[in-house]
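Peer 1: Mind folding the following:
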Amino acid sequence: MVIISRAVLRAFVLAHPASEAALEEWYHHVRTVEWANGATVRQSFRTADYVGNERFVFNIKGNRYRLIASVSFTTRTVYLKFVGTHRQYDAVDAATVEFLKP
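Peer 2: Prediction:
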């Protein structure tokens, strides 16, 4: 899959260095897969939740962080919409949030 944009992850890691290894692992895994539908997303990440509007929520580092991405299966593109702590995630609407700087 193509991921737009890695800069979102880099910005979050600058503010939360403890997230780096887990986010890098997520990033490299997603770059190597070819998701066809929500079921294939769940095969890669069993804890991923579909929240509507083509968006999935991924638990990062044992649910310490959350990542929201919009997935276009037809273009094989993943658009990062949000990366944050669990507390920050609780304050947003996962179906509509756009990238917020940490």
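Peer 1: CA atoms for contacts and neighbours, from now on please.
Peer 2: OK.
Peer 1: On the three-state scheme, Gln88 is what?
Peer 2: Using DSSP: H, G, I helix; E, B strand; the rest coil, the structure places Gln88 in helix.
Peer 1: quick one: it and Val78, what's the gap?
Peer 2: 21 Å (CA to CA, to the nearest Å).
Peer 1: Likewise for Ala36?
Peer 2: Shown here: Ala36 relative to Val78, a distance of 12 Å by CA to CA.
Peer 1: higher neighbour count, the two?
Peer 2: Neighbour count, other CA atoms under 10 Å: between Ala36 and Val78, Val78 has more, with 23 against 13.
Peer 1: who's in contact with that one?
Peer 2: Met1, Val2, Ile3, Ile4, Ala69, Ser70, Val71, Ser72 (CA atoms under 8 Å, 6 or more residues apart in numbering).
Peer 1: I have a second one here; can you model it like the first so I can compare?
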Amino acid sequence: KAKWANMAAVKRLYRTASVVSADRIVFNIKGNDYRLVTAVDFEKQIVWIKWVGSHAEYDHIDGKTIAYERSKADSK
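Peer 2: A predicted model of the protein is given here:
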């Protein structure tokens, strides 16, 4: 279980991660084929998944503002 105190601690462990805002980090997955956009509350030690998709799909979203949305398949 990670105990990150700040963005610098995340970057030390995940050097390819990108800090896109004060609370948003984008992780590269599977050799940068996929992206994981997260929001982090360091004080509460909580990480929220905001978006997961291919690198190509990531190029069409704004990692700073994207919010998780349930798909129609999720609601069945």
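Peer 1: Any chance you could compute the TM-score here?
Peer 2: Superposed pair, TM-score by TM-score structural alignment, normalised by the length of structure 2: 0.87. Supporting alignment: 71 aligned residues with a CA RMSD of 1.3 Å.
Peer 1: Grab the nearest non-local neighbour of the residue nearest to the spatial centre of structure 1.
Peer 2: The centre of structure 1 sits closest to Leu67, judged by CA atoms, centre = their mean, with a distance of 3.5 Å. Using CA to CA, 6 or more residues apart in numbering and skipping the chain neighbours, the partner closest in space to Leu67 of structure 1 is Val83 (4.4 Å).
Peer 1: wait, the one you found sits on Phe12?
Peer 2: Yes - assessed by CA atoms under 8 Å, Val83 of structure 1 is found in contact with Phe12 at 6.8 Å.
Peer 1: what's the overlap in contacts for these two?
Peer 2: Pro102.
Peer 1: So which of the two has more stuff around it?
Peer 2: Comparing Val83 of structure 1 with Phe12 by neighbour count (other CA under 10 Å), the higher total belongs to Val83, at 27 against 20.
Peer 1: The lengthiest helix in structure 2 vs structure 1, mean deviation?
Peer 2: As assigned by DSSP state H, the longest helix anywhere in structure 2 is helix 7-13. Mean deviation of helix 7-13 of structure 2 relative to structure 1 after superposition (mean CA distance after the TM-score superposition for structure 1): 0.8 Å.
Peer 1: Output the residue interval of structure 1 matched by that helix.
Peer 2: Aligned by TM-score structural alignment, helix 7-13 of structure 2 corresponds to residues 38-44 of structure 1.
Peer 1: which element is the residue of structure 1 most remote from its centre on?
Peer 2: What lies farthest from the middle of structure 1 is Thr74; by CA atoms, centre = their mean that is 18.1 Å. Assessed by DSSP states H and E, Thr74 of structure 1 sits outside every helix and strand.
Peer 1: can you give me the strands for structure 2?
Peer 2: Taking DSSP state E to define them, one finds strands in structure 2 at 18-19, 24-29, 34-41, 46-54.
Peer 1: All set, thanks.
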